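Asks: Here is my input, please return the structure:
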Amino acid sequence: MRIPLFWFDRVGKKDKDSLGTELAEFVSTITDPLLITIVTLLVILKSISMTFKEATFWFLLVMGISIVPTALYIFRGMKKGVIHDWFISERKERYKVLLVGMLSLLVLNLILLGLSAPSLLLVFGQTAFLLGLFLSLTTLFWKVSFHSSFFTFFCASLVGLFGMKLAWLFIFLPLVGWARTKLKKHTWGQVIVGALMSLLITWLVFKMYNYVGI
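Replies: Reported below is the predicted structural model:
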């Protein structure tokens, strides 16, 4: 078993096509949905007025409840051979992963509410839950791009927090889409629908909490 995180681990002569494939793998790696979720969480925590100790507590809480269980489930599935790659390219392999993720996010949101977490953490948790719900429902019949969905979540969150001055981040979205289609993991339709629904969900939750940068 080899997790496809090491995009540069190749031998032999590189032609133009292999270089394009390597670039697509690199882009897919750095925009990995779990990694992007962690980065989004860090940005949100940074924007909240709190001590380092408080930020560390919330970071570990969110990581431990929502992100780590999903990552461990994927690792376990790969070890057993029921999941073939880290990005869960096969649609039917996504069902149980999404179920684990949704249960984890449900528990996270209940705990955040119970602990009276800062509103931005509630925004993060509820947006992630609704995005996960959308992906879970569409996965029953279609394989929407997780990469484009979570990258859009990241970009829209930053625009929501800091305003339209960061809207330029969206120019990288076509690159993410190209990478996923280049590797034949998705069609452009699956990339675009994932991005648009993610943008809508993020906008609705941010609007509900009166973060109107978007």
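Asks: From now on I want contacts and neighbour counts done on CA atoms only, so please keep to that.
Replies: Noted.
Asks: which parts of stretch 101-110 are buried?
Replies: 101-106, 108-109 (16 or more other Cα atoms under 10 Å).
Asks: elements contacting the strand or helix carrying Thr29?
Replies: Using DSSP states H and E, Thr29 maps to helix 16-30. Where contact means 3 or more Cα pairs under 8 Å, 6 or more residues apart in numbering; DSSP states H and E, helix 16-30 is packed against helix 173-182.
Asks: Against which helices or strands is the helix it packs on packed?
Replies: When contacts are defined as 3+ Cα pairs under 8 Å, 6+ apart, helix 173-182 packs onto helix 16-30, helix 146-162, helix 188-208.
Asks: Now render the ones you listed as a markdown table, adding mean neighbour count and distance to Val68.
Replies: Formatted as a markdown table, the helices and strands packed on helix 173-182 follow (neighbours: other Cα atoms under 10 Å; distance: least, Cα to Cα, whole Å):
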| stretch | mean neighbour count | distance to Val68 |
| --- | --- | --- |
| helix 16-30 | 16 | 18 |
| helix 146-162 | 24 | 17 |
| helix 188-208 | 19 | 22 |
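Asks: Looking at these, which is nearest to Tyr73?
Replies: Nearest of the helices and strands packed on helix 173-182 to Tyr73, taken as Cα to Cα: helix 146-162 at 16.8 Å.
Asks: ok, and what's touching the closest one?
Replies: 28, 31-33, 36-37, 39-40, 43, 47, 131, 135, 165-167, 169-170, 173, 176-177, 180, 191-192, 194-199, 202-203, 206, 211-214 (Cα atoms under 8 Å, 6 or more residues apart in numbering).
Asks: now the other sequence, so there's something to compare against:
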Amino acid sequence: MAAPGVMASVFIGSALLYGWDAPAAVTALVTAMVAVLLALLAVTFFWKVSVHSAVASGALAILVTVFGPWMLALVPVVVLIGWSRVRLRCHTVGQVAVGMLIGAAVSAPLYMLLG
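Replies: Reported below is the predicted structural model:
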């Protein structure tokens, strides 16, 4: 699916969550991840970043926010996802690192604000 189709799907799904009065934690999660996607979209106009790494680190940051620091035990999973993107030659180490930073930096604060 092309990028416009993905974004349309995300926005329609988000509207349905709000329209059907989904739990606050779920709408906060989806809103935080949409914000990550928008931040990635803004950067990607100028430089390619790893969406896979951003989503993995963003999800982990929210898990740490909700369940506490013991969830940091999942950091190796995020690192493996980043390593796979470099190994597959889809991204450079820098693109993976920036993706991870954007994912965590955008998702966790927004989730805490909305959740």
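Asks: Quick check: TM-score for this pair?
Replies: The TM-score (TM-score structural alignment, normalised by the length of the second structure) is 0.87; 115 aligned residues with a Cα RMSD of 1.6 Å.
Asks: ok so, going back, out of the helices and strands packed on helix 173-182 of the first structure, which comes closest to Lys53 of the first structure?
Replies: Lys53 of the first structure lies closest to helix 146-162 among those, at 22.2 Å (Cα to Cα).
Asks: What mean distance separates the closest one from the matching residues in the second structure?
Replies: Mean deviation of helix 146-162 of the first structure relative to the second structure after superposition (mean Cα distance after the TM-score superposition for the first structure): 1.5 Å.
Asks: State the span of the second structure onto which that helix is aligned.
Replies: Under TM-score structural alignment, helix 146-162 of the first structure corresponds to residues 51-67 of the second structure.
Asks: That stretch: how far from the chain's middle?
Replies: Centroid separation between stretch 51-67 of the second structure and its chain, computed with Cα atoms, centre = their mean, to the nearest Å, is 6 Å.
Asks: what's the answer for stretch 114-130 of the first structure, then?
Replies: 16 Å.
Asks: can you tell me what part of the second structure that stretch aligns to?
Replies: Stretch 114-130 of the first structure maps onto residues 19-35 of the second structure, going by TM-score structural alignment.
Asks: Most distant residue from the centre of the second structure?
Replies: Trp20 (23.3 Å; Cα atoms, centre = their mean).
Asks: ok, so what distance separates that one from His52 of the second structure?
Replies: 29 Å (Cα to Cα, to the nearest Å).
Asks: what do you get for Pro4 of the second structure?
Replies: 18 Å.
Asks: same question, Leu40 of the second structure
Replies: 11 Å.
Asks: what is in contact with the two at once?
Replies: In contact with both Leu40 of the second structure and His52: Gly99, using Cα under 8 Å, 6+ apart.
Asks: still on that earlier bit, tell me who's in contact with the residue farthest from the centre of the second structure.
Replies: So Trp20 of the second structure contacts nothing (Cα under 8 Å, 6+ apart).
Asks: if you set the cut-off to 10 Å instead, what comes out?
Replies: Residues counted as contacts of Trp20 of the second structure (Cα atoms under 10 Å, 6 or more residues apart in numbering) are Ser14.
Asks: Spit out the contact partners of Gly82 of the second structure.
Replies: Gly82 of the second structure touches 50-54, 56-57, 76, 91-93, 95-97, 99-100, counting by Cα under 10 Å, 6+ apart.
Asks: Apply 6 Å and report the result again.
Replies: By Cα atoms under 6 Å, 6 or more residues apart in numbering, the contact set of Gly82 of the second structure is 53, 96.
Asks: So what does it match up with in the first structure?
Replies: Counting by TM-score structural alignment, the partner of Gly82 of the second structure is Gly177.
Asks: quick one: Arg186 of the first structure from Thr21 of the first structure, how far?
Replies: I think there's a mix-up here, since residue 186 of the first structure is His and not Arg. Distance of His186 of the first structure to Thr21 of the first structure, given as Cα to Cα: 14 Å.
Asks: how near is the closest residue to Leu72 of the second structure other than its chain neighbours to Met112 of the second structure?
Replies: Closest residue in space to Leu72 of the second structure, ignoring its immediate chain neighbours: Val64 at 6.7 Å, by Cα to Cα, 6 or more residues apart in numbering. For Val64 of the second structure, the distance to Met112 of the second structure equals 11 Å [Cα to Cα].
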